[in-house]
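# A structural model of the following input is requested.
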Amino acid sequence: MTTGKSKFNWENLIIGIIFIITSLIAFRDPTANLLAIVMVFGISALFDGVFQLFIRRRIRKVTGYRSTFITVIGVINLLIGILLLFNLYGSAAALPYVFSFWFIIRSIEGLLNSGLAKIVSNGYYWFKVIVNILGIIVGILLLKNPFSAVLTITYLVGFYFMLFGILNIIEAFAETRY
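The predicted model follows:
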């Protein structure tokens, strides 16, 4: 039961917009934008890591749940962002592996925290579960065949970022603060 009123969440909106911009870059010109996607992904991972470190406090305040997993994921996202930004060409070569592990870890984190989405609505809960399952599938596909994934990675990344951008924007409007 909620005791507060719904307020707008700027952090989720900003992350959502960054993710959607990343997806549009990926879809526009996949081959020419591989390094740009690495840069935007690095910046997105940095922002996402910082956001996760801040949101863990809010989750603990609202639910009493100590979210060590979110803290670990936040730190991993910060490290991934730093590594990607300081070694662009090496990152482009390792991109299928980096993305696959990031997709899988981020999606598992989303699934573990999806129970909190039931507070908002049942439809939102199922949307979040489906999006995170799709993220795990994309991550596994990238791990399974990394060489062909290089050819299609910008489309897969674009799809992933579009889904999680939409999810973050929905969360920005659906966030209930106590």
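# going forward, measure contacts and count neighbours with C-alpha atoms only.
OK.
# So Phe47 is in contact with Ile14, correct?
No - in this structure, Phe47 is not within contact of Ile14 by Cα atoms under 8 Å, at 9.2 Å.
# Check what contacts the helix or strand harbouring Ile20 and list those residues.
Using DSSP states H and E, Ile20 falls within helix 10-28. Applying Cα atoms under 8 Å, 6 or more residues apart in numbering, the external contacts of helix 10-28 come out as 33-34, 37, 40-41, 44, 47-48, 51, 154-155, 157-162, 164-169, 171-172.
# this one as well, want them side by side:
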Amino acid sequence: MDNFSSYRGNRGFNWAAFISGILMIIAGLFLILHPNKALHAFVLLFAILSIVQGFVWLAVYSRFRYIISFSWLSIISGVLDIIIGVAFLYSYDAAGLTIAYLFAFWFLFDSISGLLFSWHLRDISSFYFWINLILNILGLLIAVSLLFNPALSALTLIWLVSFWLLLFGIGEILAAFAHR
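The predicted structure is shown next:
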């Protein structure tokens, strides 16, 4: 039996990938052209996700309160998530600043972790050790600059997401044509 016969039958232009790619490119360009609106969109998305996650935690408590002795922690998590979500909806500026600092701290912790783990590369390869060490020191410098300039941090986050959308949008369009 021919294992590839079903694959050949499904070949053709992939409209879903094409439309997805176009939408990703439009979203990426929109974020680049309107960074302030992009930050507001991030804040709104984060607020909604936080509120939804809060209700999920509360549902977890109602389901597991008799099974897990420390399920009361889910009530605390749920209430905190809902409060954070509502606070973010109430103050876009404070929420944008919070997201900018979270992004900067993410870079900081990731760079510190990379520095700590790079010492293990000394025994494997001095070349990889030095490259990893240099890149993590650069990451640490970027993280510190982002911490001292939250506007730069927010803009960097927007640019990274924008370029990700553009790259994956182009990839989706290429994938749409590749299936012909």
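# Now the TM-score, please.
The TM-score (TM-score structural alignment, normalised by the length of structure 1) is 0.41; 98 aligned residues with a Cα RMSD of 4.0 Å.
# related to what we said a few turns ago, please state the offset of the following helix or strand past the helix holding Ile20 of structure 1 from the chain centre?
Downstream of helix 10-28 of structure 1, the first helix or strand assigned by DSSP H and E is helix 34-63. With Cα atoms, centre = their mean, to the nearest Å as the basis, helix 34-63 of structure 1 stands 7 Å off its chain's centre.
# Same question for helix 34-63 of structure 1: list its buried residues.
34-50, 52-53, 55-59 (16 or more other Cα atoms under 10 Å).
# Now do the following helix or strand past it: distance to the chain's middle.
Next helix or strand after helix 34-63 of structure 1 toward the C-terminus (DSSP H and E): helix 68-86. Relative to its chain's centre, helix 68-86 of structure 1 lies at 12 Å (Cα atoms, centre = their mean).
# list the buried ones in helix 68-86 of structure 1?
Neighbour-count burial for helix 68-86 of structure 1 flags 70-71, 73-78, 80-82, 84-85 (criterion: 16+ other Cα under 10 Å).
# between those, which is nearest Trp126 of structure 1?
Set against Trp126 of structure 1, the nearest of these by Cα to Cα is Ile70 (20.6 Å).
# Thought Arg57 was touching the closest one, still the case?
No - in this structure, Ile70 of structure 1 is not within contact of Arg57 by Cα under 8 Å, at 9.9 Å.
# Identify each buried residue in stretch 18-31 of structure 1, please.
Under the neighbour-count rule (16+ other Cα under 10 Å), stretch 18-31 of structure 1 has 18-27, 30 buried.
# can you list those in CSV and add distance to Phe101 of structure 1?
Formatted as CSV, these follow (distance: Cα to Cα, whole Å):
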residue, distance to Phe101 of structure 1
Ile18, 20
Phe19, 17
Ile20, 20
Ile21, 22
Thr22, 18
Ser23, 18
Leu24, 22
Ile25, 21
Ala26, 19
Phe27, 21
Pro30, 21
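# can you pull out the helices in structure 2?
5-9, 15-33, 35-64, 72-90, 92-118, 126-148, 150-178 (DSSP state H).
# so how far is the first one off the chain centroid?
Read it as helix 5-9 of structure 2. Chain-centre distance of helix 5-9 of structure 2: 36 Å, with Cα atoms, centre = their mean.
# The fourth one now?
For helix 72-90 of structure 2, the separation from the chain centroid amounts to 20 Å (computed by Cα atoms, centre = their mean).
# how much space between the residue lying closest to Val40 of structure 1 once chain neighbours are set aside and Ser44 of structure 1?
What sits nearest to Val40 of structure 1 in space, not counting adjacent residues and going by Cα to Cα, 6 or more residues apart in numbering, is Thr22, at 6.4 Å. Separation of Thr22 of structure 1 from Ser44 of structure 1 (Cα to Cα, to the nearest Å): 8 Å.
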